[in-house]
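Trainee: Take this sequence and fold it.
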Amino acid sequence: MQQAGVRQSISALGTGLGPDVLGQCRALFDAEQSALLAQVPVTAGDVSYGPHERHCLDLYRPQDDDPAPIIVFVHGGGFLKGDKGGTNDWPNANVGRMAAQAGFVGVVLNYRLAPDHVWPAGTEDVASVVGWLKANIAQHGGDPERIVLMGTSAGAVHVAGYLKLAGAADIRAAILLSGLYGYTPLDQRDTLYYGDPALYPDRMPLEAVASTSLPLLLACAEFDPPRFQAEFLGLMQDRLARHGTMPRAFIHSGHNHYSMAMHLGTGDRRLSDEICAFVRETTA
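Mentor: Take a look at the predicted model:
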């Protein structure tokens, strides 16, 4: 489908979330993304980085043999669901392929999910992946000193939580797509991961993301739900107040909460070009 048609279809879906919207978004990119599956196959699949069955990741390696920067992608799913995809399932795997085609090592991971695994499980899993990369990625063509974390939705929350848990010493930068940082109240779904906000008011990663000196790229979509747009604007304003400047940011016209990550690697290169330029600049 041509980009104008995709934009029209996404606009018609509005700013809602849910399985029906998710399915319709996937259908918009299914043909193009499925055709791209074979272009960059999984270099190493279901690699274990910890003891749990969901402690697994896929690696996508570029053709260049030189040690490459690493993009680690953490999928969304509202803390309760989601999967890294793979050889036969393109959603989220498309980000790993996009990274490899741009000359980076792409890493796409699974992590433990709520309600069985609550805060800070997702963040701890991201930290475990960083530790695994530090020890092992050189043998897969990656430079362990040039790691960039990237997450969408709940994945962005876990990346932001990593800054709260581990700081910025082991990574070069972070890319946060449509995340929640603590500028709006938790909803019922969030509490399945975070617990009662009255009992645990300081679990959101607001302070860590607002105060860090780590290079950040923030993004939200034109048709993101209002809450996610408010979070984006809240963080932008907070960063401006604290640092005297805004972080690098991108408002993706013609896309919604799901399509912003789903379309990466397609002919619409606006966001992927921004991401790749940011990674190159922060890992040079």
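
Trainee: going forward, measure contacts between C-alpha atoms and count neighbours the same way
Mentor: Fine.

Trainee: So the residue nearest the centre of the chain, which state does it fall into?
Mentor: In the chain, the C-alpha closest to the average C-alpha coordinate belongs to G151, at a distance of 1.6 Å (CA atoms, centre = their mean). With DSSP: H, G, I helix; E, B strand; the rest coil as the basis, the three-state label of G151 is strand.

Trainee: Could you find the closest non-adjacent residue to it?
Mentor: Once its chain neighbours are removed from consideration, G151 has its nearest residue in V74; the separation is 4.5 Å (CA to CA, 6 or more residues apart in numbering).

Trainee: Please verify my assumption that the one you found contacts V157.
Mentor: No: distance between V74 and V157: 9.4 Å, which falls outside the contact criterion (CA atoms under 8 Å).

Trainee: Now do the shared contacts for those two.
Mentor: Counting by CA atoms under 8 Å, 6 or more residues apart in numbering, the common neighbours of V74 and V157 are G151.

Trainee: Please give the element, helix or strand, for L37.
Mentor: Taking DSSP states H and E as the criterion, L37 maps to no regular element, lying outside all helices and strands.

Trainee: I figured it was touching T87, is that so?
Mentor: Yes: if you go by CA under 8 Å, L37 and T87 touch, sitting 6.8 Å apart.

Trainee: Could you check which of those two has the larger neighbour count?
Mentor: Summary of the neighbour comparison: L37 and T87, criterion other CA atoms under 10 Å, with L37 having more neighbours (18 against 15).

Trainee: and the gap between that one and N88?
Mentor: Shown here: L37 relative to N88, a distance of 8 Å by CA to CA, to the nearest Å.

Trainee: ranges for the helices of the stretch 1-150 of the chain?
Mentor: Counting by DSSP state H, counting those that start in this stretch, the stretch 1-150 of the chain has these helices, from start to end: 3-13, 19-35, 93-101, 121-136.

Trainee: one more, for comparison:
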Amino acid sequence: MRETLAAQSERLGPEAIAQVHRLYLPEQQRLAAELVPSALDVPYGPHPRHRLDLYSGSGGHALAPILVWVHGGGFMRGDKRSTEHPFEAHAGRFAARHNFLGVVMNYRLAPQDGWPAGGEDVGHVVDWLRDNAASHGGDPDRIVLVGTSAGATHVATHLHLRSQTPSVRGAVLLSGLYGLTPSDGERDAAYYGRDPQEYVRRVPALGIVQTSTPLLLCCAEFDPPRFQTEFLGLMQRRLDHHGRAPRAWIASGHNHYSLAYHLGTQDHRLADEILDFARSCCV
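Mentor: All right, here's what the predicted structure looks like:
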């Protein structure tokens, strides 16, 4: 498996995603059969993409902390759930199995909706949870955001737009782009616009460096160089600004897509990092 994931290290797009899906499909399908969603397609705003799914575990008398999953997709695609595969929804089930209320959200997509739509939508979900989470067994004052790829960028943008959100106790950023490298290609332009000066103004780099919200930063051994450069650059800038580096983890043996899609499987190294971080934020 390591060789397969290494061979895809420079490839991004639907074909590479499908190949990674196939590697983890049997195990994720088995896990999917063990836990069903507690609510589907719940509206959190007026746009058709403003929908979320909820996953709750066996429950208890106390309200559970909340884990919000923000999918990737290069700003232009992605969905919280599919009838064709168990991925993205796998993160909600993972959260529920570990006594969190799992929230898997959709958000508006480029080019129809550019910056700051994704970051705003993360904020809309946080607001919805503050008003409604308790009725679904979640604690609205203990929210941890987890974003992968473009989703990590949107989580970072939320923290840039709202420097103080007391209910958000922490954020996990998996292989995101934060604006520490130059704009690259049509995907960036579709979301941020084509003006280089606007790109510099809109990226969340400054806000994510300065935020006091605890962070867990992750990247993959076989991530493309741009993602690794962003990971290391954010580490250094957080160290320079706060006087200490944030919690961080490099996923050996994984690439850009497997970093997210293996979550919950027998390779539990990333799961352990996320759970330990989230629990420490929610005490």
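
Trainee: ok so, going back, counting neighbours, what do you get for the equivalent of the residue nearest to G151 of the first structure over in the second structure?
Mentor: Alignment of V74 of the first structure against the second structure is given by TM-score structural alignment, with V70 as its counterpart. Neighbours of V70 of the second structure under the rule other CA under 10 Å: 29.

Trainee: Likewise for the one 5 residues further on?
Mentor: Here the neighbour count serves as a burial measure; for F75 of the second structure (other CA under 10 Å) it reads 27.

Trainee: right, and it touches Q112 too?
Mentor: No: using CA under 8 Å as the test, F75 of the second structure is too far from Q112 to be in contact (10.5 Å).

Trainee: got the angle for the strand or helix carrying E273 of the second structure vs helix 89-97?
Mentor: Assigned by DSSP H and E, E273 of the second structure falls within helix 269-281. Calculated by axes from the mean of the first three to the mean of the last three CA atoms, to 10 degrees, helix 269-281 of the second structure forms an angle of 50 degrees with helix 89-97.

Trainee: Mind listing residues that contact helix 269-281 of the second structure?
Mentor: In this structure, residues lying in contact with helix 269-281 of the second structure by CA under 8 Å, 6+ apart are V144, R169, G170, V172, P214, L216, W249, A251, L263, G264.

Trainee: switch to 6 Å and redo it
Mentor: In this structure, residues lying in contact with helix 269-281 of the second structure by CA atoms under 6 Å, 6 or more residues apart in numbering are R169.

Trainee: That helix vs the first structure, average offset?
Mentor: Its match in the first structure and helix 269-281 of the second structure itself, once the structures are fitted together, sit a mean 0.4 Å apart by mean CA distance after the TM-score superposition for the first structure.

Trainee: Quick check: which element contains the nearest residue to H75 of the first structure once chain neighbours are set aside?
Mentor: Among residues not flanking H75 of the first structure along the chain, G155 sits closest, at 4.9 Å (CA to CA, 6+ apart). With elements taken from DSSP H and E, the one containing G155 of the first structure is helix 154-166.

Trainee: Over in the second structure, find the residue span that helix aligns onto.
Mentor: Across the second structure, the stretch matching helix 154-166 of the first structure (TM-score structural alignment) is residues 150-162.

Trainee: tell me how far that stretch is from the chain's mean position?
Mentor: On the basis of CA atoms, centre = their mean, to the nearest Å, stretch 150-162 of the second structure sits 9 Å off its chain's mean C-alpha point.

Trainee: Next: stretch 198-218 of the second structure.
Mentor: Taking mean C-alpha positions (CA atoms, centre = their mean), stretch 198-218 of the second structure and its chain are 14 Å apart.

Trainee: Tell me the span between the first and last residue of stretch 238-258 of the second structure.
Mentor: For stretch 238-258 of the second structure, the first and last residues are 26 Å from each other (CA to CA).

Trainee: Can you spell out the matching residue range in the first structure for it?
Mentor: Alignment note (TM-score structural alignment): stretch 238-258 of the second structure is matched to residues 239-259 of the first structure.

Trainee: Can you point out the buried residues in that stretch?
Mentor: Judged by neighbour count (16 or more other CA atoms under 10 Å), stretch 239-259 of the first structure contains these buried residues: 239, 246-247, 249-252, 254-259.

Trainee: Which residue, other than its chain neighbours, is closest to V125 of the second structure?
Mentor: Y44 (6.2 Å).

Trainee: Translate that neighbour into the numbering of the first structure.
Mentor: Aligned counterpart of Y44 of the second structure in the first structure: Y49 (TM-score structural alignment).

Trainee: count of residues packed around that match?
Mentor: As a burial measure, Y49 of the first structure scores 21 neighbours (other CA under 10 Å).

Trainee: about what we covered before: quick check: angle from the helix holding G155 of the first structure to helix 121-136?
Mentor: For helix 154-166 of the first structure against helix 121-136, the angle by the same axes, to 10 degrees is 70 degrees.

Trainee: continuing past helix 154-166 of the first structure, what's the next helix or strand?
Mentor: Tracing the chain past helix 154-166 of the first structure, the next element assigned as helix or strand by DSSP H and E is strand 173-177.

Trainee: For the stretch 151-283 of the second structure, just list every one of the helices.
Mentor: 185-192, 196-202, 205-210, 225-242, 258-261, 269-281.

Trainee: Looking at those, which is nearest to V20 of the second structure?
Mentor: Across the helices of the stretch 151-283 of the second structure, V20 of the second structure has its closest neighbour in helix 258-261 (6.1 Å, CA to CA).

Trainee: which secondary structure elements does the closest one contact?
Mentor: Secondary-structure packing of helix 258-261 of the second structure (3 or more CA pairs under 6 Å, 6 or more residues apart in numbering; DSSP states H and E): no helix or strand packs against it.

Trainee: That helix vs the first structure - mean distance after superposition?
Mentor: So helix 258-261 of the second structure averages 0.5 Å relative to the first structure (mean CA distance after the TM-score superposition for the first structure).

Trainee: how about that helix: buried residues?
Mentor: In terms of neighbour count (16+ other CA under 10 Å), helix 258-261 of the second structure has its buried residues at S258, L259, A260, Y261.

Trainee: one step back: may I see the helices of the stretch 1-150 of the first structure organised as TSV, with mean neighbour count added?
Mentor: TSV is the format used below for these (neighbours: other CA atoms under 10 Å):
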stretch	mean neighbour count
helix 3-13	14
helix 19-35	15
helix 93-101	27
helix 121-136	19
